[in-house]
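A.B. asks: Prediction below, plus the sequence it came from.
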Amino acid sequence: MGIFDKLFGGKKGKDTGCMPTRRLTFAFPPIPENGIRFAEQFREAVKENLNEDLDFSVETLKFADDFLQRFKDEGLSVNDFAETIFVVGCYVGQVMVHNNGGVWIRQEDANLAKGVSMMPIIIQLPNGVITDPIGKAFKRFHNGEVDSLPYYHKVFTSERGEES
């Protein structure tokens, strides 16, 4: 029995690309106040099923990265695993909140350029940078290691453009 079957008891489907093509079902609305709740969903499932205690440290992004890869390697599609990928992305965002002073905001409040679309909740860092950790989790799942979550965190939270 594969880990997907053990954790979620689902059947694997065909690859549909980077983003889900079906409507996602959530335990609560995808609004900024619930970013932490989604992240906690991931933490609790990992603790219960894999006996790993995630603490929102930057180092735990490697676990999240490997977690997504494990399910990709089992042949799951984005549609098979979409809600879980979403909560992994929220975990990544919450790491940015805990360690870098980020805040969850609604996509509509980000003043994105016309035609730019992100997930319904995204992270704004103290320097004003807007980033989409949920969208990154979907890309990581679909594209593999080239979209590393630890590297993503490093790029978006580094002190770029400041003189030392």
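C.D. replies: Thanks, I have it.
A.B. asks: From now on I want contacts and neighbour counts done on CA atoms only, so please keep to that.
C.D. replies: Fine.
A.B. asks: Leaving out chain neighbours, which residue sits closest to residue 53?
C.D. replies: residue 47 (5.5 Å; CA to CA, 6 or more residues apart in numbering).
A.B. asks: Help me confirm that the one you found is found in a helix?
C.D. replies: Yes: looking at residue 47 with DSSP: H, G, I helix; E, B strand; the rest coil, it is inside a helix.
A.B. asks: try this one next to it:
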Amino acid sequence: MSLPVPLTVETAAALADSVVDAARQLNGVELDFSEASLAQVDAILDEFHEIGSRATASATVAFGAYIGEVLVRNAGYRWRDTTAEERDLYGGWPMVVARDADQKVANPIGKAFKRVDNGPGEGVAFFYTVMAQS
């Protein structure tokens, strides 16, 4: 995988920002970190479905960071490193988003891969709705 920044808690926002730039340049789509923007992310990831997540791995990771940042900026989550046990549970990803208020944990990078691999039934807009509920 070739990402514009390393995949860490500290660089998640920068990685998400790179998605905003790429979506504007490549798709003519303005992503604004709102809940509504996730419908546009679903549409973009739908284009990746036929290619598959292995071929689009870097972009899929970056879109996962964007999804996570939407949760961070709008639903009270924060990025945190995964524990060794969680890495097994969440597909090996080094970070997740968590909400301290109710102990919810979400794996937005893993969700982006599920969306690409499994199609519309794994919608990220719906994922946000579920994870944002208190």
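C.D. replies: The structure has been received and is ready for your questions. Source: prediction; values computed, not measured.
A.B. asks: Contact partners for the residue nearest the centre of the second structure?
C.D. replies: By CA atoms, centre = their mean, the second structure has its centre lying nearest to residue 64, at 1.8 Å. The contact partners of residue 64 of the second structure, by CA atoms under 8 Å, 6 or more residues apart in numbering, come to 108-113.
A.B. asks: The first structure: matching residues for stretch 16-24 of the second structure?
C.D. replies: Counting by TM-score structural alignment, stretch 16-24 of the second structure lines up with residues 39-47 of the first structure.
A.B. asks: Quick one: average offset of the matching stretch versus the second structure, please.
C.D. replies: Its matched residues in the second structure lie on average 0.7 Å from stretch 39-47 of the first structure after superposition (mean CA distance after the TM-score superposition for the first structure).
A.B. asks: In that stretch, which residues are buried?
C.D. replies: By 16 or more other CA atoms under 10 Å, the buried positions in stretch 39-47 of the first structure come out as 39-44, 46.
A.B. asks: what's the answer for stretch 24-42 of the second structure, then?
C.D. replies: Buried, per 16+ other CA under 10 Å, within stretch 24-42 of the second structure: 29, 31, 33, 35, 37-42.
A.B. asks: Pull the most distant pair out of those residues.
C.D. replies: Within those, 29 and 35 form the most distant pair, 14.7 Å apart (CA to CA).
A.B. asks: So the residue nearest to residue 53 of the first structure versus residue 55 of the first structure, what's the distance?
C.D. replies: Counting by CA to CA, to the nearest Å, the gap from residue 47 of the first structure to residue 55 of the first structure is 11 Å.
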